[in-house]
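Asker: fold the following and give me the result.
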Amino acid sequence: MSVFLPTLLLCVYGFFSNLRPSEPFLTAYLMGPDKNLTETQVVNEIYPIWTYSYLVLLFPIFLVTDYLRYKPVLLLQASSLVVTYVMLWKAEGLLAMQLLEFFFGLATASDVAYYSYIYSVVEPEHYQRVTGYCRSITLFGSAAGSLAGQLLFSVAKVQLLHLVIFTLASAGVAFLAPWFLPMPKRSLFFHKSPGAAEERPGSRSSSQMEKTEDLENKMPLNIQESTTMSRSSEAERRHSGLKEVLRVLFEDFVQCYRCGPLLAWSLWWALATCGYFQVVNYAQALWENVRPSKNYEIYNGYVETLSTLLGALAALLVGCLPVSWAVWGEMALFLLSLLMAACVFVMDTVKDIWLCYSSYVLFRATYMLLITVATFQIAASLSMQRYALVFGVNTFVALLLQTLLTVVVVDTAGLGLNVYTQFLIYGAYFAVISVIFLLAGLCKLASRRRSEQEVLTNGRAETESDSPSSSEAASCR
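Answerer: Alright, predicted model coming up:
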């Protein structure tokens, strides 16, 4: 029951917070009669705010989430989603929509609380199972929301404004679930369980994960002790605790990224996620140019549903693929990144909405396949603290690259390019990624071939040196 209740509540929250019928039609809604914004305002002035706020808030939210032990940040995320959709329903004007994007960036940055909470209330033997539940329910919620939105829009002829109201109602249901979650007594860094402290590799054990000393042992845990402690001493301890956590994070960061395979998969993660975010964020604007919603019926909801479900299926099939990722990983990244580049080029150059839709579905499915492989390859040799750290760093680097790309290509403060030119650049971006991993794969194959030749050469030399003593060996027998 202790595992069932928080898992059930998290699944309810994950489903309804991702059940967003209005999401596939956001660009059409903003550019339609309800908000009456121009394409330049939506693409070049409103959407970039999400990228900037996500980047700025990610690291502070990461620390606050661990320090406050997840539940308060889950409540913050739920509140941010409600505020986002209330503003999308009622607010008007460019500035209001930019503020809306900030709140949505806050909600997105708070995802770390959703994906970390469960590890603080269940035992490690349940990690794999509950992770599968929580991640799959978010994909199912997203797909169900897209499908429901399309059916309501196309079949029931519901207005886009009403889809926003349905999304707000779903966010309202999601807002209720976190209140009933139990408050965790431990977290990954600030509040460790008494048995969590392990020896650090640099001092006594190189095979164990680097962890900081249990900080709870340094802090008063009962009322009598805390009342006798002065305020200055308490503040000093909190400050030293933060410094200790930051020191451990930095040392773990250095230790993790010394590993060549982990660095390669992390590099692809950061580069590809940056491009993926850009393509997904601005795909609706491209579709609006190819097939304007004012003149034609659009099917964005079906496309988002199909791409999400195929992506989830591709992720499930990763374990069945007979590929030695340790050997052929870089070449697979080269080929599939090249396929993603081709999909983006087709979306940009072929002015046919059905080819645009098909390319988008293939693009998302390919990304979800590879990001699942990258997740597994990175997590296979990491324990929970380093798992959270590496994934957080990879996401931060992806957002940093995305911010640079947004400032230069999208924002009116930079080039402020139209959406077709943007997608041409995104296609070239994925082509560059494929070239990087082609070179890395060729270097790895060449290095492996040299190593095999050296082994053969050394083996022959040892055989020749041992041959004169063969008669002596025979006599010893």
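
Asker: only C-alpha atoms from now on, for both contacts and neighbour counts.
Answerer: Will do.

Asker: count the neighbours of the nearest residue to Glu288 once chain neighbours are set aside for me.
Answerer: Closest residue in space to Glu288, ignoring its immediate chain neighbours: Ala28 at 7.1 Å, by Cα to Cα, 6 or more residues apart in numbering. For Ala28, the count of nearby residues is 25 (other Cα atoms under 10 Å).

Asker: and this one, please, so the two structures can be compared:
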Amino acid sequence: MHAPGFIQNRTTLTCAVVTERSMMSAVYPTLLLCAYGFFSSMRPSEPFLTAYLMGADKNLTETQVVNEIYPVWTYSYLALLFPVFLATDYLCYKPVLVLQACSLVLTYVMLWKAQGILAMQLLELFFGLATASEVAYYSYIYSVVEPELYQRVTGYCRSVTLFGSAAGSLAGQLLLLWTETELVHLVIFTLASAAVASVAPWFLPMPKRSLFFHKSPSAAEEPAAGSGSGAEKLEDSESRASMVTGRGRRPVQVLRMVFDDFVQCYKCRTLLAWSVWWALATCGYFQIINYAQVVWEDIRPSSHHHIYNGYVETLSTLLGALAALLVGYLPVSWARWGELLLWILSLLMAACVFVMAWVDNIWTCYGSYVVFRTVYMLLITVATYQIAASLSMQRYALVFGVNTFGALLLWTLITVVVVDSAGLGLDVHTQFIIYGGYFTAISVIFLLAGLYRVFSRRSNEEVLTGDLRESSTPLNGEATATVE
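Answerer: Here you go, the predicted structure:
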């Protein structure tokens, strides 16, 4: 018989070998995915898109850009998000990544060569397809690496896209100022970067499993972590296991499972609160970053001045990434004080938007934008952690997908009413006043939620204290005798 210490050492050695093999098998797809994320995010023309469309190359008016072209991206993103989500899982990620890469290349070819409003609207449609396909990028890696590596590879993939975005913005600004490159050349450089990125997805290994349609029976039998009692988890795992049929699931079964998971997830009050902020704030964030360049163009026209949009985008991206990294080191009990902090920081975001709407100084406007993006990146990172802490990987993907869909739905409604020429078709400064009021309303919602939590906790503590006093008081007010 083997000694217990020998068995333990052998088990530890086996686990170490398995972990090393898992890391080695994850290196190749992670490197390819990071290369794809970097080059697809490196877009030197992005900070100057509005100036390019309104300049001599495209000769479009501000009304055409703001009220007729940009809204198409919003509509296409919303319309394609859920179908692309299902297609991503059904096709096992890689084909959708290839589709995204091709969509990006086509987008920048059209931005370079095509002319006219209709062509630009079609361009926004393809860009909406590429944006909706980002779900494939962020979920592919979970199908080819082991669970113990999820956190590490997720950090790699997310950080490299931020670094690529910052590098592209900085490169565009430096080219524009130091070499006096024309804006059309920045579009060509962006197209070249997208073309380089489009090579990587073709060499990615094809996954054999996915979260919903192609799931191994062993994975289906794992209970969802972090919610419900043991009986609920058992029932949940049994229902999942019963859905596994052959090599995959039928679409009706997948939709049923998605709906059941949806109901189960949003029963948690904390998750619901952070998800509501996620959807509301992300909607407003999309509006601000989508139309901020138009505000800058009004204050400091690129046809008469040097513009520094690239520096601003670079700085805001890097500070946002730094804020996201610092979240883990802040001595804040987000679970306890989350609503009140969301109130204060959402009010700060509202103030930044009002400054951008009312102040005509470009540097003040730039600074407000940087603060706005940094605060959003910090809070969205906290929201990500608070939501994901008690979710299994399947529910992680589902909840973030639903939150994004909710944000897009509200974003589309605001775009139809406020931005689109078929609606009010307001000018961009009036829009930003409305968006400032929107973030003020978000702050008020979470002020009320925070006050309700504080007073309800205090009330519960008083009731509990009263119950304890009553239970310790003898019947008829008589003192109990001590038996010695």
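
Asker: before we move on, the earlier item: ok, now which ones touch the residue mapped onto the residue nearest to Glu288 of the first structure from the second structure?
Answerer: Taking TM-score structural alignment, Ala28 of the first structure has Ala51 as its aligned residue in the second structure. By Cα atoms under 8 Å, 6 or more residues apart in numbering, the residues touching Ala51 of the second structure are Gln293, Glu297, Ser302.

Asker: and Ala51 of the second structure, what element?
Answerer: Using DSSP states H and E, the element containing Ala51 of the second structure is helix 49-54.

Asker: same check, this time on Val373 of the first structure
Answerer: helix 353-379.

Asker: tell me the helix or strand right after that helix.
Answerer: Past helix 353-379 of the first structure, the next helix or strand by DSSP H and E is helix 384-405.

Asker: got the buried residues for that next one?
Answerer: Of all the residues in helix 384-405 of the first structure, those buried under the rule 16 or more other Cα atoms under 10 Å are 385-405.

Asker: just stretch 246-259 of the first structure next, same as before
Answerer: Under 16+ other Cα under 10 Å, the buried positions of stretch 246-259 of the first structure are Val248, Leu249, Asp252, Cys256.

Asker: and that stretch, which stretch of the second structure?
Answerer: The aligned range for stretch 246-259 of the first structure is 255-268, by TM-score structural alignment.

Asker: give me the most central residue, the first structure.
Answerer: By Cα atoms, centre = their mean, the first structure has its centre lying nearest to Thr395, at 6.0 Å.

Asker: was I right to think that one contacts Ala270?
Answerer: Yes. Contact criterion Cα atoms under 8 Å: Thr395 of the first structure and Ala270 qualify, at 6.3 Å.

Asker: so where in the first structure does the helix or strand that the helix holding Ala51 of the second structure is followed by end up aligned?
Answerer: Downstream of helix 49-54 of the second structure, the next assigned helix or strand under DSSP H and E is helix 62-63. Using TM-score structural alignment, helix 62-63 of the second structure corresponds to residues 39-40 of the first structure.

Asker: comparing the matching stretch with the second structure, how large is the average distance?
Answerer: For stretch 39-40 of the first structure, the mean distance to aligned residues of the second structure following superposition is 0.4 Å (mean Cα distance after the TM-score superposition for the first structure).

Asker: if we can go back for a sec, quick one: the residue nearest to Glu288 of the first structure and Tyr360 of the first structure, what's the gap?
Answerer: Note on Ala28 of the first structure: its distance to Tyr360 of the first structure, by Cα to Cα, to the nearest Å, is 18 Å.

Asker: and Met331 of the first structure? What does it align with in the second structure?
Answerer: In the second structure, the residue matched to Met331 of the first structure (TM-score structural alignment) is Leu340.

Asker: contacting residues for Ser80 of the first structure?
Answerer: Phe103, Phe104, Leu106, Ala107.

Asker: if you could redo that for Glu68 of the second structure, that was the one I meant.
Answerer: Glu68 of the second structure makes contact with Ile117, Gln121, Asp420, Ser421, according to Cα under 8 Å, 6+ apart.

Asker: Tyr426 of the first structure too?
Answerer: Counting by Cα under 8 Å, 6+ apart, Tyr426 of the first structure makes contact with Gly275, Gln278, Val279, Ala341, Val344.

Asker: quick one: which two of these are the most distant?
Answerer: Gln278 and Ala341 (12.9 Å; Cα to Cα).

Asker: and these two? Which one has more around it.
Answerer: Applying other Cα under 10 Å to Gln278 of the first structure and Ala341 shows that Ala341 carries more neighbours, namely 25 against 21.

Asker: aligned partner of that one in the second structure?
Answerer: Using TM-score structural alignment, Ala341 of the first structure pairs with Ala350 in the second structure.

Asker: that match against Val444, yeah?
Answerer: No. Contact criterion Cα under 8 Å: Ala350 of the second structure and Val444 do not qualify, at 11.1 Å.

Asker: name the helix or strand for the match of Met331 of the first structure, please.
Answerer: Leu340 of the second structure is part of helix 334-358, with elements assigned from DSSP H and E.

Asker: quick one: the strands in the stretch 1-150 of the first structure?
Answerer: Applying DSSP state E, counting those that start in this stretch to the stretch 1-150 of the first structure gives no strands.

Asker: gap between the counterpart of the residue nearest to the centre of the first structure in the second structure and Leu81 of the second structure?
Answerer: Counting by TM-score structural alignment, Thr395 of the first structure lines up with Thr404 in the second structure. Thr404 of the second structure sits 9 Å away from Leu81 of the second structure, going by Cα to Cα.

Asker: can you check Phe405 of the second structure too?
Answerer: Look at Phe405 of the second structure and Leu81 of the second structure: by Cα to Cα, they are 7 Å apart.

Asker: mind listing the shared neighbours of those two?
Answerer: By Cα under 8 Å, 6+ apart, no residue touches both Phe405 of the second structure and Leu81.

Asker: hang on, Lys208 of the second structure packs against Tyr93?
Answerer: No. Lys208 of the second structure lies out of contact with Tyr93 (Cα under 8 Å); the separation is 10.1 Å.

Asker: fine by me, we can end here.
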